[in-house]
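Novice: Fold the following.
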Amino acid sequence: MPCPCGRGIRLSDCCGRFLDGGAAASTPEDLMRSRYTAFVLGDAPYLLRTWHSSARPDSLELDSGTRWTGLEVLRTTGGGFLHTEGTVEFRAHYVDNGRGGVVQEHVMQENSRFVREDGTWLYLDAAGGR
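Specialist: Okay, the predicted model is just below:
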């Protein structure tokens, strides 16, 4: 199965290794892509594990009516070997059932902020989502 994050490689060789705990994301972009993949696959526990404790909700219920259909990474800042912060601006495409069961296409654009804590990248928040 190809990875939903759009890199064009198998899930097991891409984001799957992060979701199953076999590896940790080495950059904010890797973490953002793996979180998108977790949304696609409905893996709420992974999303909670990778959310910074200062902003993490107590629980997370994913909308089963939302189908994620594509990811575009627009820009990244920071997130290098010596950095403790980074951002990833992206567009996530999705469809859902609107009124009367009509399928509606949507695009969510966000500039996500990430922090590295004890060597692990974590999602902090959205700095300017649309």
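Novice: Please make it C-alpha for all contacts and neighbour counts, starting now.
Specialist: Fine.
Novice: Quick check: the residue nearest the centre of the chain vs Cys14, distance?
Specialist: For the chain, Arg35 is the residue whose C-alpha lies nearest the centre (Cα atoms, centre = their mean; 2.7 Å). To Cys14, Arg35 is 12 Å away according to Cα to Cα, to the nearest Å.
Novice: how about the residue nearest to the centre of the chain, what does it touch?
Specialist: 46-47, 50 (Cα atoms under 8 Å, 6 or more residues apart in numbering).
Novice: structure for this one too, so we can compare:
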Amino acid sequence: MSKTNKPAGCPCGGPSLAACCGPYLDGYLDGAVLPATAELLMRSRYTAYTLQNEPYLLATWYPRTRPTERIVDPAEPVHWLGLEVKSALRLRQRKVTGPDEAYVEFVARFRIGGKGQRLHEISRFLREPDPALGGQPRWFYVDGDFPTKD
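Specialist: Purely as a prediction, here's the structure:
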């Protein structure tokens, strides 16, 4: 198979958008397909950023911390370069309140105006019942910390 016929990989690093994050982006608003883990939600949110899918980003943001201003500017020339999910070992050592709270550490690389940048974040997620889905639980992105270099 030539390189031009090969299906593109998912922006998050998965095999293809259709086999990875695509079903979440397509089915999240009506609850048809929900990410089963916080890491899957984080990966799908990265993919949503690369596709400038603001409705998905807002729908997956915890209501109490969701921004009111735009989070994606279609005119801003951001070129996403890749995602690396860091080891969860350090995160497992954190005191977690229960199975409905999770942390995911990642590094996302991107380029703006030709200048490469990276976002290193430890994101916090909560799983709560969603009244819009008849109380079905779903993961939400809450907030994140930005580790400093040691």
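Novice: Could you get me the TM-score between them?
Specialist: With the length set by TM-score structural alignment, normalised by the length of structure 1, the two chains reach a TM-score of 0.86; 121 aligned residues with a Cα RMSD of 1.6 Å.
Novice: Which residue in structure 2 aligns with the residue nearest to the centre of structure 1?
Specialist: In structure 2, the residue paired with Arg35 of structure 1 is Arg45, using TM-score structural alignment.
Novice: Need the counterpart of Ser16 of structure 2 in structure 1.
Specialist: Checking TM-score structural alignment: Ser16 of structure 2 goes with Arg10.
Novice: you'd agree its match is up against Arg17?
Specialist: No. At 10.4 Å, Arg10 of structure 1 does not count as touching Arg17 under the criterion of Cα atoms under 8 Å.
Novice: separation between Glu85 of structure 1 and Val115 of structure 1?
Specialist: The value you get for Glu85 of structure 1 to Val115 of structure 1, if Cα to Cα is used, is 4 Å.
Novice: Name the single longest helix found in structure 1.
Specialist: Criterion DSSP state H: the longest helix present in structure 1 is helix 28-41.
Novice: Could you list the buried residues of it?
Specialist: 28-40 (16 or more other Cα atoms under 10 Å).
Novice: swap in stretch 109-127 of structure 1?
Specialist: 109-116, 121-126.
Novice: Need those residues in a markdown table (columns: distance to Arg75 of structure 1 and secondary structure).
Specialist: Formatted as a markdown table, those follow (distance: Cα to Cα, whole Å; DSSP: H, G, I helix; E, B strand; the rest coil):
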| residue | distance to Arg75 of structure 1 | secondary structure |
| --- | --- | --- |
| Gln109 | 12 | strand |
| Glu110 | 11 | strand |
| Asn111 | 9 | strand |
| Ser112 | 10 | strand |
| Arg113 | 12 | strand |
| Phe114 | 14 | strand |
| Val115 | 17 | strand |
| Arg116 | 19 | strand |
| Trp121 | 17 | strand |
| Leu122 | 18 | strand |
| Tyr123 | 16 | strand |
| Leu124 | 17 | strand |
| Asp125 | 16 | strand |
| Ala126 | 14 | strand |
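Novice: if we can go back for a sec, got a list of what the match of Ser16 of structure 2 touches?
Specialist: So Arg10 of structure 1 contacts 1-3 (Cα under 8 Å, 6+ apart).
Novice: Now, these that are in helices?
Specialist: Among the contacts of Arg10 of structure 1, no member falls in helices (DSSP H).
Novice: closest to Thr66 of structure 1 among those?
Specialist: Distances from Thr66 of structure 1 to the contacts of Arg10 of structure 1, taken as Cα to Cα, are shortest for Cys3 (18.0 Å).
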